[in-house]
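1. sequence isn't available, so here's the structure alone:
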């Protein structure tokens, strides 16, 4: 087994898993709810999506050959809630993920030990991938939290529903015994 290839496979699965959490949350929110925020210091789902997408396009475009903070990126504009519809927001969301996934798919095991720059700071590719994973999981977690607040009793759980842990564990054990 080649550890670098296995790492790239696993990290791709993790990014896709994080994306699915965001997808499932955004699917539960209405056009109005994507713009809700608790107060002026908190961000709506729409703003978080814009920020994530802006970061992804900047970081993952020309990943191995240019600084991850592109000159064209306007990070401050990402925090302006100017998307009008959920469909528009989903297009922004998908654009960022598409750039990330295409770039990650093209990486080789040898690329993991190369150096790239983010805001002039040198990072191993491996380190940069982990940095972005933590950043995206953090923000998708915020989107999920906002979704739970908004949907309350109408929230459709993204994992094991409350009070169903034993039932889930039993089901998983039975499933794996059959293999």
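-> Right, received. Where do you want to start? Remember, predicted model here, so these are calculated numbers, not experimental data.

2. when you work out contacts or count neighbours from here on, use the C-alpha atoms and nothing else.
-> OK.

3. quick check: closest non-adjacent residue to the spatially most central residue of the chain.
-> Central residue of the chain (CA atoms, centre = their mean): residue 136, 4.1 Å from the mean position. Leaving aside its sequence neighbours, residue 136 sits nearest to residue 52 (CA to CA, 6 or more residues apart in numbering; 6.9 Å).

4. sec struct for that neighbour, please.
-> helix (DSSP: H, G, I helix; E, B strand; the rest coil).

5. for it, what are its contacts?
-> Applying CA atoms under 8 Å, 6 or more residues apart in numbering to residue 52 gives the contacts 93, 96, 136, 139.

6. residues near the first one, how many?
-> Residue 93 sits with 24 neighbouring residues when counted by other CA atoms under 10 Å.

7. can you tell me the element it falls in?
-> helix 86-106 (DSSP states H and E).

8. one more structure, for comparison:
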């Protein structure tokens, strides 16, 4: 279980490091009409985590109360409200997943009626989460321009980093 916990935490650190560098205007800004804003992506991953991990072992991961389509509309929402939703989603993830033991990893859960081992469901969730965190980091870096503070290895510092590769473990 530690592998999943460490990776979720590592991506959370990247996500929140990127969000900290974005103004409120850029939080809601889209590159064009077809693209999602950081706010939309955060709303979507929050909704996804809330649905997947509420009653994780005992109910389908696609909850009847989830309205996935509404996650892509943030008009009238505030950054504060979206950050509160993100905090709730993280707490649900932590409470449902971070204490699972080896026996629970072999259990079966369903997502949209499809059966997955807990391990498979977590791998899928982590891939989805990291994909969207990457989108947020990319947008935040784009909007921050030269003020961007690197969240991973800065250009020209690979050798120095390789002497103590602490970021690989989310430290």
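-> Now that the structure is in, tell me what you want to look at. Every value quoted in this text rests on a predicted model; they were computed, and no experiment measured them.

9. TM-score of the superposition?
-> TM-score for the superposed chains, counting by TM-score structural alignment, normalised by the length of the second structure: 0.92, backed by 165 aligned residues with a CA RMSD of 1.3 Å.

10. before we move on, the earlier item: hmm, which two among the contacts of residue 52 of the first structure are most spread apart?
-> 96 and 139 (13.6 Å; CA to CA).

11. who's more crowded, these two?
-> Neighbours were counted for residue 96 of the first structure and for residue 139 using other CA under 10 Å; residue 96 has more, 23 against 18.

12. grab the nearest non-local neighbour of the equivalent of residue 57 of the second structure over in the first structure.
-> Per TM-score structural alignment, the equivalent position to residue 57 of the second structure in the first structure is residue 64. Nearest residue to residue 64 of the first structure, sequence neighbours excluded (CA to CA, 6+ apart): residue 116, at 6.0 Å.

13. what helix or strand does the aligned residue in the second structure for that neighbour sit in?
-> Following TM-score structural alignment, the counterpart assigned to residue 116 of the first structure within the second structure is residue 109. In this assignment (DSSP H and E), residue 109 of the second structure forms part of strand 108-111.

14. for that strand, packing partners?
-> Strand 108-111 of the second structure sits against strand 114-117, helix 118-144, with contacts defined as 3 or more CA pairs under 8 Å, 6 or more residues apart in numbering; DSSP states H and E.

15. ok, which of those comes nearest residue 2 of the second structure?
-> Short answer: helix 118-144, nearest of these by CA to CA, at 11.9 Å.

16. number of residues surrounding the equivalent of residue 32 of the first structure over in the second structure?
-> Under the alignment (TM-score structural alignment), residue 32 of the first structure pairs with residue 25 in the second structure. Residues lying near residue 25 of the second structure (other CA under 10 Å) number 10.

17. any idea how far whatever residue of the second structure lines up with the residue nearest to residue 136 of the first structure is from residue 64 of the second structure?
-> With TM-score structural alignment as the criterion, residue 52 of the first structure lines up with residue 45 in the second structure. In this view, residue 45 of the second structure and residue 64 of the second structure are 17 Å apart by CA to CA, to the nearest Å.

18. please apply the same query to residue 156 of the second structure.
-> 49 Å.

19. same check, this time on residue 28 of the second structure
-> 28 Å.

20. got it, and residue 11 of the second structure?
-> Taking CA to CA, one finds residue 11 of the second structure at 28 Å from residue 64 of the second structure.
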